[in-house]
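K.L.:
How does the following fold in three dimensions:
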Amino acid sequence: MIIRPRSGKLLLVTQPDHAHLAAEILSLWRADDLPRHPRRPELIFAVREHDNGWREPDAAPRVRPGGGAPMPFFEAPLELRTEIWYRGVDRFSQEHPWASLLILEHALRLHRGERQDPDWQEFFSTLEERRRVLLEAAVETLGGSGAELSEDISRDYRFLELADLLSLAVCSGWQGEYECAGYEIEAQEDRLLLSPFPLAGTTRFRLRCREIDDRSYRDAVDLGVSLASARWQDREIRLEPSS
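P.N.:
Sure thing, here's the model as predicted:
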């Protein structure tokens, strides 16, 4: 769950809804030769489903240990993250192996800072074995070598990385300047300014979210009751060219 404090409330966005926004942005992307990319449909699918492993935990979110605020996604413990990424990679591995490889790449890159942590070694070794199996299957169906397809994964991954950052910035209400994949990004809460601009023109998107009181919650049940009574809403998001 992405949690954004706002005027005495907490704006909550599920990881799958964040990923849906990322895919909506990428589906209108005109730059980087993406409209003619041979794997464009699979790329957009990967972006839309890159956080699919969060479906289950976001349906029943936790509070921080001992009660208090809802637990944001970046505080999820190792065992939960492991479960999320294994499930996220495996869910579409038969129907969409290329998307699964990109989701797996995302998991590895997100957690690269933990490479030397002994507690994380099983996570990395398990995902690397899954990657080997998926790559072998991709070589059989797509041709080429494992090394060539690995390079294609790295090239394709930049689209996932960029779309993920753009969506995360507005879902989280960031303010500041960022750079990713050759783009300069200025985040202004619900508005993003980009240079160069990759869409046809200023574009509005809708972000699905809920608001609950910014208070201490006793446990997951207390939080769940508040969420059940919270009305879903669509928040307007704007992408504009930098002036």
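
K.L.:
can we go C-alpha only for contacts and neighbour counts from here?
P.N.:
Noted.

K.L.:
Tell me the buried residues in the biggest strand by length in the chain?
P.N.:
Criterion DSSP state E: the longest strand present in the chain is strand 203-213. Using 16 or more other CA atoms under 10 Å as the test for burial, strand 203-213 gives 207, 208, 209, 210, 211, 212, 213.

K.L.:
quick one more, to check against the first:
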Amino acid sequence: MIIRERENDFVMIEQKNHAQFAGDVIAQWKTTLFQGEELRKSVDYAIRMHDYGWEYLDKSPFWNDKKQVPYSLFDFPKAPKIIFYTYGIDEVEKIDAYAALLCSRHYIQFFLKDSSKESQLFLKQEEERKNRIIAALDHFDKRIFDFHYALLALGDTLSVYACVNEPGATKETIHPFFKKGLSLSEKLGLNETNMQPSWIDEETIALDIFPFEGSINSRMIQKVVSKATIMEKGLLDSYNEAEYEEVQISVKSSM
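P.N.:
As a prediction, this is how the structure comes out:
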């Protein structure tokens, strides 16, 4: 779950909906810039499914009693998080092993500096998965794989930008994480190191670097849950009773 807090309510975005937005964006990556075209369907699948492990968990959000807010992706405890990450990668692998390899690569970065037993076991498990999948592939090109992973990471970050900021956010109100823009991996081959996204109105995000075929039209599916209702009924009932709403978002060039 990705949470955006307002004065009187919480905007709550399930991870699968965040991932679908990321997929809509990267699906428009310019064909002339795409490396390993024969794997494009696998890359698209990985991006849309990279948070599949959260799908059922997000239907029953948890309350963080210490912070008095719903638990979000960013503060959810690591031990159960690993269980859901593993489940998600396992499910993706049943359909597309290369996509699972990309999802696994995405998750291991969060535990590389964690010495806990659970994290080290997860890293060992995913290293074994990586070796097994690569051994079964007819051909594996690390350079192209790194490019594909950079696409996943970019789509994920652009979608997080759309989730954690209020539509129409200004330079003054933008989430601190994005104050300096968005780092671009050299693996993308764009010869740029930073992308500056900005809301130009309540439905449009503009990018100063635009490696896409054309303007992207997507949507963010979310729920807005009243703090007063949570106090009265609890988080789970309040979330289940809230209606999903769709926020239309376009992504275009600022040039």
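
K.L.:
and the longest strand of structure 1, what does it pack onto?
P.N.:
When contacts are defined as 3 or more CA pairs under 8 Å, 6 or more residues apart in numbering; DSSP states H and E, strand 203-213 of structure 1 packs onto strand 9-13, helix 15-27, helix 220-229, strand 233-241.

K.L.:
what sits against residue 179 of structure 1?
P.N.:
Contacts for residue 179 of structure 1 (CA atoms under 8 Å, 6 or more residues apart in numbering) come out as residue 185.

K.L.:
which residues in structure 1 form helices?
P.N.:
For structure 1, applying DSSP state H gives helices covering 15-27, 40-48, 55-59, 78-90, 97-110, 121-142, 146-172, 220-229.

K.L.:
what's the closest of those helices to residue 235 of structure 1?
P.N.:
Counting by CA to CA, residue 235 of structure 1 lies closest to helix 146-172 out of the helices of structure 1; the figure is 9.6 Å.

K.L.:
what residues does stretch 206-218 of structure 1 touch?
P.N.:
5, 8-14, 17-18, 21, 63, 66-70, 171, 223, 226-227, 230-237.

K.L.:
same thing but 6 Å
P.N.:
8-13, 67-69, 223, 232-237 (CA atoms under 6 Å, 6 or more residues apart in numbering).

K.L.:
Which members of those residues are classed as buried?
P.N.:
10, 11, 12, 13, 67, 68, 69, 223, 237.

K.L.:
contacting residues around the fifth one?
P.N.:
Under the criterion of CA under 6 Å, 6+ apart, the contact list for residue 67 of structure 1 reads 217, 218, 219.

K.L.:
Give me the buried entries from those.
P.N.:
Buried, going by 16+ other CA under 10 Å: 217, 218, 219, out of these.

K.L.:
Output the contacts of residue 67 of structure 1 as TSV; include the columns distance to residue 198 of structure 1.
P.N.:
As requested, the contacts of residue 67 of structure 1 are exported to TSV (distance: CA to CA, whole Å):
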residue	distance to residue 198 of structure 1
217	42
218	45
219	44
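
K.L.:
Specify which member of those is nearest to residue 111 of structure 1.
P.N.:
For the contacts of residue 67 of structure 1, the nearest to residue 111 of structure 1 is residue 219 (28.1 Å; CA to CA).

K.L.:
measure that closest one to residue 231 of structure 1 for me?
P.N.:
With distances taken as CA to CA, to the nearest Å, residue 219 of structure 1 is found 21 Å from residue 231 of structure 1.

K.L.:
Disregarding residues adjacent in the polypeptide, which is nearest to residue 148 of structure 2?
P.N.:
residue 43 (6.4 Å; CA to CA, 6 or more residues apart in numbering).

K.L.:
Would you mind finding the match for the one you found in structure 1?
P.N.:
Here residue 43 of structure 2 is matched to residue 43 in structure 1, going by TM-score structural alignment.

K.L.:
what residues are up against residue 1 of structure 1?
P.N.:
Here residue 1 of structure 1 is in contact with 13, 14, 15, 58, 72, 73 (CA under 6 Å, 6+ apart).

K.L.:
Distance to residue 98 of structure 1 for the residues you listed - can I get that in a markdown table?
P.N.:
Formatted as a markdown table, these follow (distance: CA to CA, whole Å):
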| residue | distance to residue 98 of structure 1 |
| --- | --- |
| 13 | 27 |
| 14 | 24 |
| 15 | 21 |
| 58 | 25 |
| 72 | 29 |
| 73 | 25 |
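
K.L.:
Let me see the contact set for the nearest residue to residue 4 of structure 1 once chain neighbours are set aside.
P.N.:
Leaving aside its chain neighbours, residue 4 of structure 1 sits nearest to residue 11 (4.9 Å; criterion: CA to CA, 6+ apart). By CA under 6 Å, 6+ apart, the residues touching residue 11 of structure 1 are 3, 4, 210, 211.

K.L.:
ok, now with 7 Å
P.N.:
3, 4, 5, 209, 210, 211, 212 (CA atoms under 7 Å, 6 or more residues apart in numbering).

K.L.:
what's the answer for residue 181 of structure 2, then?
P.N.:
Contacts of residue 181 of structure 2 (CA under 7 Å, 6+ apart): 194, 195, 196, 197.

K.L.:
how close does it get to residue 175 of structure 2?
P.N.:
From residue 181 of structure 2 to residue 175 of structure 2 the distance is 10 Å (CA to CA).

K.L.:
now do residue 230 of structure 2
P.N.:
25 Å.

K.L.:
And for residue 26 of structure 2?
P.N.:
22 Å.

K.L.:
Residue 211 of structure 2 -> structure 1?
P.N.:
Using TM-score structural alignment as the criterion, the counterpart of residue 211 of structure 2 in structure 1 is residue 198.

K.L.:
Please name the nearest non-neighbouring residue to its match.
P.N.:
residue 31 is the one closest to residue 198 of structure 1 (CA to CA, 6+ apart), at 4.9 Å.
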